[in-house]
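1. Provide a 3D model corresponding to the input given below.
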Amino acid sequence: MTTPTAIAEDDGGEPLAELHRLAGIRKEISRAEEGQVRRARNAGYSWQAIASALGVSKQAAHRKYGRQ
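-> Okay, here's the model as predicted:
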């Protein structure tokens, strides 16, 4: 897994290759976030607690993950 500092570093690589790399990281993070939200809900955490941890509103968290 890539470290946060490696995500932000610009090593002078080809811009399109870097964009592809970042898109892959974004997909990986999205899958991980979805899994953790599911785990939190299964463990009984409220949408408010999950939203707070994600830094979004309760409504935004529920809209993104509530119907899965």
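
2. only C-alpha atoms from now on, for both contacts and neighbour counts.
-> Will do.

3. helices or strands up against the longest helix seen in the chain?
-> What stands out as the longest helix in the chain, according to DSSP state H, is helix 15-42. For helix 15-42, the elements it packs on are helix 47-54, judged by 3 or more C-alpha pairs under 8 Å, 6 or more residues apart in numbering; DSSP states H and E.

4. how about this one, so we can line them up?
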Amino acid sequence: MQRLDVALNDAVGTLIGPARYEGDEARPLAVVHAATLLKSMADTWQAEAVQAARTDYSWEGIAGALGTSKQSAHERFSR
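-> Next up is the predicted model:
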């Protein structure tokens, strides 16, 4: 998982990097906007991945991948 973390961090940095500055001027609101879009997309991808995983994996396995408790995973994604 460490490799994936590094790769995702690099990719997001590449995407958001240009939004941080326009010339010498910092653009924090552009970064806030980009981060909000990325979070929304990530939430959608996560929900879709959990739905796909439900056919082959237990809630315990899914919870482990989410880094949460089985109960929390089930409450959030069982619908």
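
5. tm score of chain vs chain?
-> The TM-score (TM-score structural alignment, normalised by the length of the first structure) is 0.79; 64 aligned residues with a C-alpha RMSD of 1.9 Å.

6. quick revisit: buried residues, the longest helix of the first structure. List them.
-> For helix 15-42 of the first structure, a neighbour-count test (16 or more other C-alpha atoms under 10 Å) marks Val37, Arg38, Arg41 as buried.

7. what lies in contact with stretch 38-55 of the first structure?
-> The list of residues contacting stretch 38-55 of the first structure from outside it, by C-alpha atoms under 8 Å, 6 or more residues apart in numbering, reads Val37, Ser57, Lys58, Ala60, Ala61, His62.

8. I'd like those residues laid out as JSON lines, including secondary structure and distance to Leu19 of the first structure.
-> Formatted as JSON lines, the contacts of stretch 38-55 of the first structure follow (DSSP: H, G, I helix; E, B strand; the rest coil; distance: C-alpha to C-alpha, whole Å):
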{"residue": "Val37", "secondary structure": "helix", "distance to Leu19 of the first structure": "27"}
{"residue": "Ser57", "secondary structure": "coil", "distance to Leu19 of the first structure": "29"}
{"residue": "Lys58", "secondary structure": "helix", "distance to Leu19 of the first structure": "31"}
{"residue": "Ala60", "secondary structure": "helix", "distance to Leu19 of the first structure": "26"}
{"residue": "Ala61", "secondary structure": "helix", "distance to Leu19 of the first structure": "26"}
{"residue": "His62", "secondary structure": "helix", "distance to Leu19 of the first structure": "29"}
